[in-house]
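**Student:** 3D model of this:
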Amino acid sequence: MLDATPATSQQVRLLMAAAVLEQARRVWDTARTPDHVAFADLPSSVQRLATLPLYLTLLHSAGRIDDRPATAYQLVDHCVQSILIRAGSDVSTMIIALSDSAIRQSGVLLPSSLGLSEKLPSRGAWPPMPDLTPLVLPEQAGPRFSHAVIREYFVAIHIADLIIHKGRSVAAVEALNDLAEQAVSSASVRGIFELVVCAIDERDPSLAAAIALSPMAGPDTTLPLMLCVATPTMRSPEVVQSCARRCHQPNALELTRSLLSSPAPAAALGETYSEWVLSTLRTFGAAVWRDMLSHLEQTLDAEPVKSTETIS
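**Tutor:** Below is the predicted model of the structure:
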């Protein structure tokens, strides 16, 4: 007998969202070329943005950056820049104004290490606002962002600007630590954190490396989240080796799991890889067994590919 229990409004919304996401996936994967990643490999936030037809087109046009798939930051940045340029607006002025509005709407606490005077930028009068409907909807209190990911992008570039301004300093590391603590309990701040890491890596890779290599970078929050973003800097042998050395600290379980989610340690650690695997198992035991099994499978699967590339 069929279940006649009516679906709740929340269930209907979830089903509709899943259907729209599946439609976006089919369009993306049908049109994609070897220059584009599969839809399933896009960050979840970018997948949601791609359910809007205009953004799907703009995201798809981003392609690759420097012969590698674009990061979430680069994809969203491409969309924002394209819309601002098409609107004929002063891009720099509008980015400052929209970043200011995003900070005020987000509820994110700017890291105190960035300075109290920088906690809430002065808004002043809004500049003349062209039609930016794909990005924001005009309202009396200020522009309302059309999508959460767009708001997160503008918050992220503001925070990234402040961290880059601090340079290689304790304040820069503490700022990312503070943001990571918020990201653990907030999906929105997690999205902002990932965009901040991408933005710093895009604009100042040496600073991104310095933060990741700093002994002050939190092994329980900051480093695991940075590794999950998987920017070029975070995949570099130097950063992977540094993180691997810190895995034997008692509070480094999440860092260890983040490293084990990728086959990168094998190549980065070289002859010491086997010793690192055994030492990790001795340190965390059953807590990482499943992660380790999955990691070893990934590593073994990657070896034939590496061998084939060497032969060719």
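**Student:** make it CA atoms for all contacts and neighbour counts henceforth
**Tutor:** OK.
**Student:** which stretches of the stretch 1-150 of the chain form strands?
**Tutor:** Ranges of strands in the stretch 1-150 of the chain, per DSSP state E, counting those that start in this stretch, are 64-65, 68-69, 136-137, 144-145.
**Student:** most tightly packed of the ones you listed?
**Tutor:** Mean neighbour count (mean count of other CA atoms under 10 Å) peaks for strand 144-145 among those, with a mean of 20.
**Student:** circling back: how about TSV for the strands of the stretch 1-150 of the chain, with distance to residue 183 added?
**Tutor:** Converted to TSV, those look like this (distance: least, CA to CA, whole Å):
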stretch	distance to residue 183
strand 64-65	27
strand 68-69	25
strand 136-137	25
strand 144-145	21
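**Student:** now the other sequence, so there's something to compare against:
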Amino acid sequence: MPKAILKHKFIYLMILPTFIYFLVFSYVPMIGIIIAFKDIQLFKGIWASPWVGLEHFRTFFSSIQFNRLMGNTLTISLSRILFGFPIPILFALLLNEVRIGVFKKAVQTITYFPHFLSWVIFGGIIYNLLGPIGAVNLILDLLGMEKIDFMTNPSIFRGMLIVTGILKEFGWGAIIYLAALSGIDGTLYEAARIDGAGKLRQIWHITLPGIRSTIVLMFVLSLAGIMDAGMEQILILANPLVYSTSDIIDTYVYRIGLQESNFGLATAVGLFKGVIGTILIVLGNMIVRRTGERSIW
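**Tutor:** As a prediction, the model looks like this:
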């Protein structure tokens, strides 16, 4: 092992800053998990506060809000995976067929630009478009049609969350698939054309198999975030009228942790969410590895 480190010392030096970053900001703070098992009293500190064991977990699981929070979180997350996961793939496939370089770069830039906008800015754009006096409702009113309550109707609001979340990120997600598409041998397409294969057959028999490992890898990674339903987006756009369909575990943790200062319960709920995400990504990676696809580890 020491010989291998010395042989590749410059590579290890390159990854050292990243290692230190994750050590300091991801692994060292994990010591704070102990808060989930204590009744935190600020004047006593973390270590001197009384131990309560699994009391915070029992409180959360027996809460009347548990079913609603889990239902909303899973519904929003699974809907984003179901509808949002294929869109970057389809967009990358379509963009890969464009032969006009300037147009292709312009479309790619426009679609992935929203990724770099914070939800504060993007949420303001959405509100100006879909709010009660937004552009969409003003147009509907001018056409003599009934206005749509995007921001106050609980069922419509959930769909709006899913759609706007996908619109913000699909262009950025397509970059990974475009990079994978660039690695496919062009002679395969030439041979397919000689054999009389059309575009759809080329995509089905060459393109999709060529990026299959990337698709599987991204799907496994998406499983880790199945308990993340977009807290920042919901905090920016939601209001009390739509909490029934938009209140998720992360917003619950925000309220009880920062607003009500119940740090023990908030940490316990966050730990529960993290454990579920870890189990899902480990199981997903195990299944992928056993099917012969490229796994994360």
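**Student:** just give the TM-score of the two.
**Tutor:** Aligned and superposed, the two chains score 0.21 in TM-score terms (TM-score structural alignment, normalised by the length of structure 2); 109 aligned residues with a CA RMSD of 6.7 Å.
**Student:** what's the burial count for residue 166 of structure 1?
**Tutor:** 17 (other CA atoms under 10 Å).
**Student:** without its sequence neighbours, what residue ends up closest to it?
**Tutor:** residue 172 (5.8 Å; CA to CA, 6 or more residues apart in numbering).
**Student:** for residue 282 of structure 1, see how far away the one you found is.
**Tutor:** Here residue 172 of structure 1 is placed at a distance of 34 Å from residue 282 of structure 1 (CA to CA, to the nearest Å).
**Student:** which non-adjacent residue is nearest residue 46 of structure 1?
**Tutor:** Leaving aside its sequence neighbours, residue 46 of structure 1 sits nearest to residue 72 (CA to CA, 6+ apart; 6.6 Å).
**Student:** what count of nearby residues applies to the one you found?
**Tutor:** Residues near residue 72 of structure 1, counting by other CA under 10 Å, number 24.
**Student:** same question, residue 189 of structure 2
**Tutor:** 19.
**Student:** try residue 273 of structure 2
**Tutor:** 17.
**Student:** in the helix or strand where residue 289 of structure 1 lies, what counts as buried?
**Tutor:** For residue 289 of structure 1, the element it lies in under DSSP states H and E is helix 289-311. Under the neighbour-count criterion of 16 or more other CA atoms under 10 Å, helix 289-311 of structure 1 has 291-292, 295-296, 298-299 buried.
**Student:** show me which of those is closest to residue 24 of structure 1.
**Tutor:** Nearest to residue 24 of structure 1, judged by CA to CA, of the buried residues of helix 289-311 of structure 1 is residue 298 at 28.6 Å.
**Student:** ok so, going back, and of the buried residues of helix 289-311 of structure 1, the nearest to residue 58 of structure 1?
**Tutor:** residue 298 (32.7 Å).
**Student:** more neighbours: which of residue 172 and residue 282 of structure 1?
**Tutor:** Neighbours were counted for residue 172 of structure 1 and for residue 282 using other CA under 10 Å; residue 172 has more, 24 against 11.
**Student:** name the next helix or strand following the strand or helix carrying that one along the chain.
**Tutor:** Using DSSP H and E, residue 172 of structure 1 sits within helix 170-184. Next helix or strand after helix 170-184 of structure 1 toward the C-terminus (DSSP H and E): helix 187-203.
**Student:** after that next one, which helix or strand is next?
**Tutor:** Toward the C-terminus from helix 187-203 of structure 1 - assigned by DSSP H and E - lies helix 205-213.
**Student:** next, the angle from that following helix to helix 187-203.
**Tutor:** Note on geometry: by axes from the mean of the first three to the mean of the last three CA atoms, to 10 degrees, helix 205-213 of structure 1 and helix 187-203 are set 130 degrees apart in direction.
**Student:** run the angle between helix 205-213 of structure 1 and helix 170-184 for me.
**Tutor:** Angle, helix 205-213 of structure 1 to helix 170-184, by the same axes, to 10 degrees: 70 degrees.
**Student:** that'll do, ta.
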